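Sequence and computational prediction follow.
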Amino acid sequence: MKKLTALLVLLFAFQGFSQELTGEQLLEKAIQYHDPNGNWETFNGTLKVTMETPKNPNRDSEIKINLPEEYFYVKASRGENTTEYTVDKGNCTISFNGKTATEAEKKEHKLNCERANLYKNYYTYLYGLPMKLKDNGTIIYSKVERKRFKGKDYLVLKATYKKEVGKDTWYFYFNPKTYAMEVYQFFKDKPNSGEYILLSDEETINGIKMPKNRAWYYNKNDGYLGTDILSSK
């Protein structure tokens, strides 16, 4: 009976705590955990990411992000081919296997500046979380929910975006003790759409704690998509 009473007290205390925190307050605590010195705004560094996907060779990427200079570069190698995209203050250049890509190579391998900007936004957003949730156009919901996911309890923050920014609905799962971001999940307009991403281990780059491993799964059936593995070396 004593154990049951203690469990109920702990449960209600946790629920009360999650209700007391607003979405903005939870976000600030998460940012304080991941970027305690506010380094993201002036981030200038290199990330190395290996993408592992079922039945495909690994894709090894070297990514350079310089936010003050509005510079992004990614060099990705898979099998025999290497592609390089540079976006420098909005200007895009594309290389294929060490040389400027020809029009024929661009067409055959689907190389274009739209994809270059997609990579820029993808890597800057995901490795800039949770700090990127402070960007203009992000709508942070005030209510913080308590949710059990994959056997663990989390404080969950909901975010949507203005129409000109994005259409997906995102949920960010934070450790209730440390405020570390451990899961994020997004849904599209259709039922059972979207994916969830499990985060494990950390790499500290330029004073920012970033998830080392990001494992992607479908929401609809838990189907495994792949894992991104981050390294600073």
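The structure has been received and is ready for your questions. Predicted, not measured: the structure shown is a model, and the values here were computed from it. Residues are numbered from 1 along each chain as shown.

Please make it C-alpha for all contacts and neighbour counts, starting now.
Will do.

Quick check: buried residues in stretch 212-232?
Within stretch 212-232, the residues scored as buried using 16 or more other CA atoms under 10 Å are 212-219, 224, 226-231.

Show me what the helix ranked longest in the chain is packed against.
When the chain is parsed with DSSP state H, its longest helix is helix 2-20. Packing contacts for helix 2-20, counted by 3 or more CA pairs under 8 Å, 6 or more residues apart in numbering; DSSP states H and E, involve strand 145-149.

The residue positioned nearest the centre of the chain in helix, strand or coil?
The chain has residue 126 as the residue nearest its centroid, 2.5 Å off, counting by CA atoms, centre = their mean. Put simply, residue 126 is helix when judged by DSSP: H, G, I helix; E, B strand; the rest coil.

swap in the one 10 residues further on?
In the three-state summary, residue 136 is assigned as coil, counting by three-state DSSP.

so which helix or strand takes in the closest residue in space to residue 223 that isn't next to it in sequence?
Spatial nearest neighbour of residue 223, chain neighbours left out: residue 217 (5.3 Å); criterion: CA to CA, 6 or more residues apart in numbering. For residue 217, the enclosing helix or strand under DSSP states H and E is strand 208-218.

Does residue 74 touch residue 82 like I think?
No - counting by CA atoms under 8 Å, residue 74 does not reach residue 82; the two are 10.3 Å apart.

more neighbours, the two?
Using other CA atoms under 10 Å as the criterion, residue 74 and residue 82 rank with residue 74 on top: 22 against 17.

Tell me if I am right that that one is in a strand.
Yes - according to three-state DSSP, residue 74 belongs to a strand.

wait, residue 139 sits on residue 157?
No - contact criterion CA under 8 Å: residue 139 and residue 157 do not qualify, at 10.7 Å.

Who has more neighbours out of these two?
Ranked by neighbour count (other CA under 10 Å), residue 139 and residue 157 place residue 157 first, with 23 against 15.

Can you tell me which helices and strands the host helix or strand of the more buried one packs against?
Per DSSP H and E: residue 157 is located in strand 152-161. Here strand 152-161 touches helix 23-34, strand 138-140, strand 145-149, strand 169-174, going by 3+ CA pairs under 8 Å, 6+ apart.

Now with 10 Å, please.
Where contact means 3 or more CA pairs under 10 Å, 6 or more residues apart in numbering; DSSP states H and E, strand 152-161 is packed against helix 2-20, helix 23-34, strand 138-140, strand 145-149, strand 169-174, strand 181-187.

Okay, one more to line up with it:
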Amino acid sequence: MLCDENTILEQSNATHMLKSVIISIFLCISTITFAQEVSGKVLLEKAIQYHDPNGNWETFNDTLHITMKTPKNPDRVSIIHINLPDEYFSVKATRGEKTTEYTIAKDRCAIAFNGNSNLSEEIKKENNLSCERAHLYKNYYTYLYGLPMKLKDEGTLIDPKVQRKTFKGKEYIVLKVTYNESVGKDTWYFYFNPKTYAMEVYQFFKDESKNDGEYILLTDEKVINGIKMPKNRAWYYNKDDGYLGTDILN
């Protein structure tokens, strides 16, 4: 017996709905299993492709202007020059009436305070000035502004298993990173946008069981030397969400 028009339409709608349900289930399963299927190294490559599509970090030679805002303190304004091919780094930071300058040129280190490079040991001690601190600044800025590319450095251990986490109400694909003991002891988590692979959060622990350490929220971007760098980095304690401050790339 032939079906009437209404029956044909009902069957057609039912078939269409069934296809939609199947497609939705398939997409859902694909999203859920993505983090299980992709390896940590593949995720890192996708993130690097987003942030540094032309591989410019290896030859980075540019200047960063950064304003650090912290509660109850004057802003710290820093001018930072990084020249990776020449192994050169300099930072000139001004907060209030104090200006410190550190320069590292390969193995040579120079320090100046309020424009004076002929410093007594008393002034150095009083203002915590040392070549050791100069190298700390160099490592700090080249690491943070070289992410995620710096995760390919020697001694970096990429967890092969990618995780999926919800952080502050948003879903991310997450890369866990540890380091050889000679490089560092902290455990880091890098949170990437599951659609674009943009790095939007990172977090570190000294002892994860104690929920110590900090997390950093990244918002907006600024392109420098062809690299998409986070414009704003807001720092918080893991344990209580206490706000520490924000670095702004001007």
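Great, that's in hand. All values derive from a computational prediction rather than experimental measurement.

and residue 110 of structure 1, which of the helices and strands packed on strand 152-161 of structure 1 is closest to it?
With CA to CA, the closest approach to residue 110 of structure 1 among these belongs to strand 181-187: 26.4 Å.

what stretch of structure 2 does that closest one fall on?
On structure 2, the counterpart of strand 181-187 of structure 1 by TM-score structural alignment is residues 199-205.

Now the counterpart of residue 174 of structure 2 in structure 1. Nearest residue, chain neighbours left out?
Aligned by TM-score structural alignment, residue 174 of structure 2 pairs with residue 156 of structure 1. Among residues not flanking residue 156 of structure 1 along the chain, residue 173 sits closest, at 4.6 Å (CA to CA, 6+ apart).

Provide a list of residues in contact with the one you found.
Going by CA atoms under 10 Å, 6 or more residues apart in numbering, residue 173 of structure 1 touches 145-149, 153-158, 179-185, 198-199.

Would you check that the residue nearest to the centre of structure 1 makes contact with residue 211?
Yes - using CA atoms under 10 Å, residue 126 of structure 1 makes contact with residue 211 at a distance of 9.5 Å.

Spit out the contact partners of the closest residue to residue 69 of structure 1 other than its chain neighbours.
In space, and not counting its chain neighbours, residue 69 of structure 1 is closest to residue 89: 7.2 Å by CA to CA, 6+ apart. Residues near residue 89 of structure 1 by CA under 10 Å, 6+ apart: 69, 70, 71, 72.

could you flag which of those residues are buried?
Buried by 16+ other CA under 10 Å: 71, 72, out of the contacts of residue 89 of structure 1.

how near is residue 47 of structure 1 to residue 221 of structure 1?
31 Å (CA to CA, to the nearest Å).

meant to ask about residue 103 of structure 1
40 Å.

Could you do residue 107 of structure 1 as well?
Distance from residue 107 of structure 1 to residue 221 of structure 1, counting by CA to CA: 34 Å.

same thing with residue 99 of structure 1?
On the measure of CA to CA, residue 99 of structure 1 and residue 221 of structure 1 end up 42 Å apart.

Can you find the partner of residue 63 of structure 2 in structure 1?
Checking TM-score structural alignment: residue 63 of structure 2 goes with residue 46.

tell me which element its match is part of?
Applying DSSP H and E, one finds residue 46 of structure 1 within strand 44-52.

compared with structure 2, how much does that strand deviate?
With mean CA distance after the TM-score superposition for structure 1, strand 44-52 of structure 1 departs from structure 2 by a mean of 0.3 Å once superposed.

Next, the angle strand 208-218 makes with that strand.
Relative orientation of strand 44-52 of structure 1 and strand 208-218, computed by axes from the mean of the first three to the mean of the last three CA atoms, to 10 degrees: 30 degrees.

Could you verify that residue 209 of structure 2 is part of a strand?
No - judged by three-state DSSP, residue 209 of structure 2 forms no part of a strand; its state is helix.

What about it, how many residues nearby?
Residue 209 of structure 2: 7 surrounding residues under other CA under 10 Å.

What of the one 3 residues further on?
Neighbouring residues of residue 212 of structure 2 were enumerated by other CA under 10 Å; the total is 15.

isn't it right up against residue 240?
Yes - in terms of CA under 10 Å, residue 212 of structure 2 counts as a neighbour of residue 240; the distance is 9.4 Å.

Now which residue in structure 2 aligns to the residue nearest to residue 69 of structure 1?
In structure 2, residue 89 of structure 1 lands on residue 106 (TM-score structural alignment).

how near is its match to residue 64 of structure 2?
Distance from residue 106 of structure 2 to residue 64 of structure 2, by CA to CA: 20 Å.

Check residue 184 of structure 2 too.
Distance from residue 184 of structure 2 to residue 64 of structure 2, by CA to CA: 25 Å.

Check residue 140 of structure 2 too.
13 Å.

ok, the two, which is more surrounded?
residue 64 (16 against 12).

show me the contacts for that one.
Contacts of residue 64 of structure 2 (CA under 10 Å, 6+ apart): 78, 79, 80, 81, 82, 91, 141, 145, 224, 249, 250.

just checking, what residue in structure 1 corresponds to the second one?
For residue 79 of structure 2, the aligned position in structure 1 is residue 62, judged by TM-score structural alignment.

Wait, that match touches residue 76, no?
Yes - with contact defined as CA under 10 Å, residue 62 of structure 1 counts as touching residue 76 (6.5 Å).

which neighbours do these two share?
48, 49, 50, 84.

Adding neighbour count, write the residues you listed out as TSV.
Shown next, in TSV, are these (neighbours: other CA atoms under 10 Å):
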residue	neighbour count
48	18
49	22
50	18
84	23
